[in-house]
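K.L.:
Okay, here's the prediction I keep looking at, along with the sequence it came from:
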Amino acid sequence: MRWFYGVTAMMVGLVLWQAIVWITGVPKFILPSPLQVAEAAYTSRALIAEHAIVTITEVIIGLLIGTVLGAVTAIQLAGSQTLQRLMLPILVFTQAVPVFALAPILTLWFGYGMASKIVMAVLIIYFPVTSAFHDGLSRVDTGLIDLARTMGATKNQIMRRIRIPHALPSLATGMRLAAVYAPIGAVIGEWVGSSEGLGYLMLLASGRVKIDLMFASLITLAIITVILHTAVGILADRLSRYAQGVTA
């Protein structure tokens, strides 16, 4: 039912978009119609696919690295009060710096290839994953922890068998956010400096006044993001069900 409403809303939006273009007669180089965008997507399907593969690769690698780093950081922070007092203010402070502003620096350091875009994706998802998982690890019922301690459980055993399983739903929430943010980071990196990827293709199309191709690239990116978010959501749901089974 959720998919039905989503598809219906999308179809209504496309019809309204097409109607606005027909009624106003707005030029193609300002706002192409959905039919013109679809035609451009079909005509340039090989070009779009070539650049989409690059962006998908950057996003998936960045998502994997960012999620692992964020999860490991959250576990380390939750396991050490000293490290938590030292690192949390630094992590919060780093969020005051717009990640987008780092794109030129990352391009300078890592070059115009995939590396700088992957790092950009990692940076943009690292804090949400760390914050969500750390929050989950910090909210575990203290009664369970105290009971485990009275039974002789070590700090590591408590972390592995109680805190992490109970915090998996929070990690799942962070992963869902990361699935949306990672494509943004990759595309921002492609805008700043790249010769491939959907972000680069959008700039190229805009510079050549091929606005229909630019819209086709943008819609392709949106579709990729929705598919990635759905896939990560399925994985996150399984994590949550696993956590419920372990902690039941």
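P.N.:
That came through fine.
K.L.:
from here on, contacts and neighbour counts on C-alpha atoms
P.N.:
OK.
K.L.:
Only the buried residues of the helix or strand hosting Leu83, if you could.
P.N.:
Assessed by DSSP states H and E, Leu83 sits inside helix 81-94. Under the neighbour-count criterion of 16 or more other C-alpha atoms under 10 Å, helix 81-94 has Gln84 buried.
K.L.:
and the comparison structure, right after this:
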Amino acid sequence: MTSSGKLMSLMVGVLTALAFLLIWEVAVRALGVAAYLLPPPSTIAADLAKNWPRVISSSWLTTGNMVLGFLLSVAVGIPLAMMLAYSPFFERSVYPSIVFLQIVPKIAIAPLFIIWFGFGMMPKVLLVFLLTFFPIVINAVVGFKSVDPGIMELARSTGASGLRTFLKIRFPSALPSIFTGLKVAAALASTAAVVAEFVASDNGLGYLIVTYNGQLMTSMVFATIIVLGLIGLAFYYLIELLERLLLPWHVFALAEQTKQA
């Protein structure tokens, strides 16, 4: 997509969002909907501005938990994916346990984390880790297994060592799939952080949502959700930017495929 096409898409997106907010504002006021049920966007913006210091301080706490849990997922998930991809025995013995952990509702595990680790940072980071871990592992395994056998045979015929083959062929070939998993995990990270704060926290954006909801401050519930969504969106696009910097050839190939389609 050309730069003018991207600008046009951005403008269309912004105008669509503004039109939606305008319709929301007019409809709520025209129908006389109570503010505690559905506040107009102007009220949400005003209340957010009034309570901004508290929201921004909570945002830093939530973002910190989100990033730490995500980084822990990367640090554990990618090496584990390598072992799953290259060891059939390890895959048969460990993979079912990983799938089981993914199936178990994470909010059901949160009370155990409170018992074991208290109300500090640890239970929240671990819950983010559990929710973001699976997509990273699965996509990394797919990437490590999808290397062209012909290329690997050629590398072995030239006498390349196992380490050199991994660094020059296997790992670079797996990076597109790895980044797919990272982007999925980044999209889940904010959800994981706020779910953890619903259950196991006395601070953060999740705690604010519960507090404001209990006080029937619906406008601040909306405002906090919007801030949380913006944080998650920024985190996702940060991973996408990193992909563009590290894998420009892959991003270009995807753009060409989209253009041809």
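P.N.:
In hand now; what should we look at? Keep in mind that this is a model prediction, so the values were computed, not measured.
K.L.:
ok, average deviation of the helix holding Leu83 of the first structure from the second structure?
P.N.:
Comparison of helix 81-94 of the first structure with the second structure after fitting gives an average deviation of 1.9 Å (mean C-alpha distance after the TM-score superposition for the first structure).
K.L.:
For that helix, name the packing helices and strands.
P.N.:
Under the contact definition 3 or more C-alpha pairs under 8 Å, 6 or more residues apart in numbering; DSSP states H and E, helix 81-94 of the first structure sits against helix 45-79.
K.L.:
Output the residue interval of the second structure matched by the helix it packs on.
P.N.:
Mapping helix 45-79 of the first structure onto the second structure (TM-score structural alignment) gives residues 52-86.
K.L.:
Enumerate the positions of the matching stretch that are buried.
P.N.:
Buried, per 16+ other C-alpha under 10 Å, within stretch 52-86 of the second structure: 55, 58-59, 62-74, 77-78, 80-85.
K.L.:
can you give me the helices for the first structure?
P.N.:
2-24, 34-43, 45-79, 81-94, 103-110, 114-138, 142-150, 155-158, 164-192, 198-207, 211-247 (DSSP state H).
K.L.:
Can you state the residues of the second structure onto which the fifth one aligns?
P.N.:
Under TM-score structural alignment, the match for helix 103-110 of the first structure in the second structure covers residues 110-117.
K.L.:
Quick check: the matching stretch compared with the first structure, mean distance?
P.N.:
On superposition with the first structure, the mean distance recorded for stretch 110-117 of the second structure (mean C-alpha distance after the TM-score superposition for the first structure) is 1.7 Å.
K.L.:
Which residues belonging to that stretch are considered buried?
P.N.:
Within stretch 110-117 of the second structure, the residues that count as buried by 16+ other C-alpha under 10 Å are Ala110, Pro111, Phe113, Ile114.
K.L.:
List the contacts of that stretch.
P.N.:
With contact meaning C-alpha atoms under 8 Å, 6 or more residues apart in numbering, stretch 110-117 of the second structure is reached by Pro123, Leu127, Ala196, Val199, Ala200.
K.L.:
Contacts only, for the residue nearest the centre of the second structure.
P.N.:
For the second structure, the residue nearest the mean C-alpha position is Ala186 (1.9 Å; C-alpha atoms, centre = their mean). Counting by C-alpha under 8 Å, 6+ apart, Ala186 of the second structure makes contact with Phe70, Thr132, Gly232, Phe235, Tyr236, Ile239.
K.L.:
swap in Ile30 of the first structure?
P.N.:
Going by C-alpha under 8 Å, 6+ apart, Ile30 of the first structure touches Ile211.
K.L.:
Same question for Ala186 of the first structure.
P.N.:
Listed by C-alpha under 8 Å, 6+ apart, the contact set of Ala186 of the first structure reads Thr55, Glu58, Val59, Lys117, Ile118, Met120, Ala121.
K.L.:
Tell me if I'm right that the third one and Pro183 touch.
P.N.:
So that's Val59 of the first structure. Yes: judged on C-alpha atoms under 8 Å, Val59 of the first structure makes contact with Pro183 at a distance of 5.6 Å.
K.L.:
intersection of neighbour lists for the two?
P.N.:
Joint contacts of Val59 of the first structure and Pro183 (C-alpha under 8 Å, 6+ apart) are Ala121.
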